[in-house]
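Chemist: structure for the following, please:
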Amino acid sequence: MASTYDPADINILVVDDEEDVAEIVSHFLKQEGFTVHKAHDGEEALSKANPDIDLIVLDIMLPGLDGYEVCRRLRSRVETETIPIIFLSAKTEEEDQVRGLMAGGDAYLTKPVSPQVIVAHVKAVLRRAGIEESRTLQVQNLTIYEDEYRASLEGKDLGLTLTEFELLRYLVRHPRKAFTRQQLLETIWKDAMMVTERTVDAHIKNLREKLGDFARHIQTVRGVGYRFVEEDSAQE
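Modeler: Got it, this is the predicted structure:
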């Protein structure tokens, strides 16, 4: 049976001698909530690869030990032999890909590749390893049960409508990002007819009433729309 995880509890080691590449990949993984560590050569990768690392994104052309050798050594250690490894390399020949997989890689991506594709492969490899992303969001005393389409505050069910639930979940999943009413309409209501921007205001009002004091986390951004903030801060 697959186990579930909070992305923040997943430690990913990104190994690439090109610092800008490592930074870009790390940035997108962090946006998904993962905890990211970086290394820029083979020896550093081996030193940072420990049982707390859940997955490694590994370049091949590294100074000193190359990615193939790093992978082989990791697979030879009892404490790291099962860590999933995704090769990310500019080496595009079929024989290079075969060599990477034969060395013990779980996937092989060739540069250039979009960060979104890397993130998708990270999640897919974690699933194959029997780890599923948690379908529960937790912010202080608010819990959102994504599979059940419900939310509770201090253990008490909020009794949200489907639209209120979708609206709350979307805002919580994108903390501090301000959304216009039109953006929320297009995302939550999609192709619904006869829906105006005032509909968003009405649902936000109802949602705030059900959230009580917790409603302070849903802020109105003047001239724009709404955003969700996790910390207890004054209305801006």
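Chemist: please count neighbours and contacts with C-alpha atoms only from this point.
Modeler: OK.
Chemist: wait, Leu167 touches Leu185, no?
Modeler: No - assessed by CA atoms under 8 Å, Leu167 is found out of contact with Leu185, at 9.6 Å.
Chemist: one more, please, to line up against the first structure:
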Amino acid sequence: MKNTRNLILIVEDDEKLRQTLEDFLTANHFAVLTAVDGEQALTLYYANNHLIDLILLDGMLPGMDGFEVLKTIRQYSDVPIIMLTARESEEDQLTGLTNGADNYITKPFRLRVLKAHMDVLLKRNNRAAAGEIEAGKLRLEQASQRAFADEVPLNLTPKEFALLLYFVQNRDLVLTREVILDAVWGFDYQGDIRTVDTLVKQLRKKLPDSCPYIQSIYGVGYRFEVTDHE
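Modeler: Next comes the predicted model:
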């Protein structure tokens, strides 16, 4: 179940600033994940994207920079993203905003001002999260945890709904069993990884033949894929 505290992913390679942000947000009752570079940020995002409410993303990162991370995430999600960067030129700001950043804040900045921007985005996103999500012939109501196929209700357990929602939110991505287990059951779950296969089997039985969207990827895991014409 989603934690009532908003979960923030901080992507910042400067240790002092990263710790300052983490301490400030924790003191203001946020839950926090931290990453030091682009690759780690994407790993955390893929494993927790259905939980993450907002991302604070440094533009200048070692390896894959923040702008590349931004473009990658925007292929799959509208999660609010605030760019935090020392790159203050108009060209850089336009690059960030045109690639999907919700806000662009240059360093140095005041923590209270940052929080004010976050609060606005979280309020907007929380309203959207109470809505619906569609994929092919499926429609999911996140607030009520109800799912429909061709507008016919599906009798799903809470865990089956959580798995289906995770698949829909990560459509076209190859998801390993380990990633699915962590995302749907939680990091502290001690059960066998074959639990994923069992739940997928149960879910497939409840989906009609018109929704063959859950594809098995041999030796890896699963991919949720809807054909273009649907």
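Chemist: need the TM-score from the superposition.
Modeler: The TM-score (TM-score structural alignment, normalised by the length of the second structure) is 0.52; 157 aligned residues with a CA RMSD of 4.2 Å.
Chemist: what touches both of Leu167 and Leu185 of the first structure?
Modeler: Contact with both Leu167 of the first structure and Leu185 is made by no residue, according to CA atoms under 8 Å, 6 or more residues apart in numbering.
Chemist: what's around Asp59 of the first structure, how many residues?
Modeler: Residues near Asp59 of the first structure, counting by other CA atoms under 10 Å, number 29.
Chemist: now for it: which residues touch it?
Modeler: Contacts for Asp59 of the first structure (CA under 8 Å, 6+ apart) come out as Val15, Asp16, Asp17, Gly67, Phe87, Leu88, Ser89.
Chemist: and the helices in the second structure, which stretches?
Modeler: Using DSSP state H, the helices of the second structure run over residues 15-27, 38-48, 66-74, 90-98, 111-129, 158-169, 177-185, 194-206.
Chemist: make a markdown table out of those helices and add mean neighbour count and distance to Leu84 of the second structure.
Modeler: Listed next are those as a markdown table, based on neighbours: other CA atoms under 10 Å; distance: least, CA to CA, whole Å:
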| stretch | mean neighbour count | distance to Leu84 of the second structure |
| --- | --- | --- |
| helix 15-27 | 14 | 11 |
| helix 38-48 | 19 | 14 |
| helix 66-74 | 19 | 9 |
| helix 90-98 | 15 | 10 |
| helix 111-129 | 13 | 9 |
| helix 158-169 | 19 | 26 |
| helix 177-185 | 19 | 27 |
| helix 194-206 | 14 | 37 |
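Chemist: of those helices, which is nearest Phe224 of the second structure?
Modeler: helix 158-169 (5.6 Å; CA to CA).
Chemist: residue range for that closest one in the first structure?
Modeler: Using TM-score structural alignment, helix 158-169 of the second structure lines up with residues 162-173 of the first structure.
Chemist: residues contacting that stretch, please?
Modeler: By CA under 8 Å, 6+ apart, the residues outside stretch 162-173 of the first structure that reach it are 144, 149-151, 184, 188-189, 203-204, 206-207, 227-229.
Chemist: try 6 Å this time
Modeler: Residues outside stretch 162-173 of the first structure that contact it (CA atoms under 6 Å, 6 or more residues apart in numbering) are Phe228.
Chemist: can you tell me the mean distance of it from the second structure after alignment?
Modeler: Its matched residues in the second structure lie on average 1.0 Å from stretch 162-173 of the first structure after superposition (mean CA distance after the TM-score superposition for the first structure).
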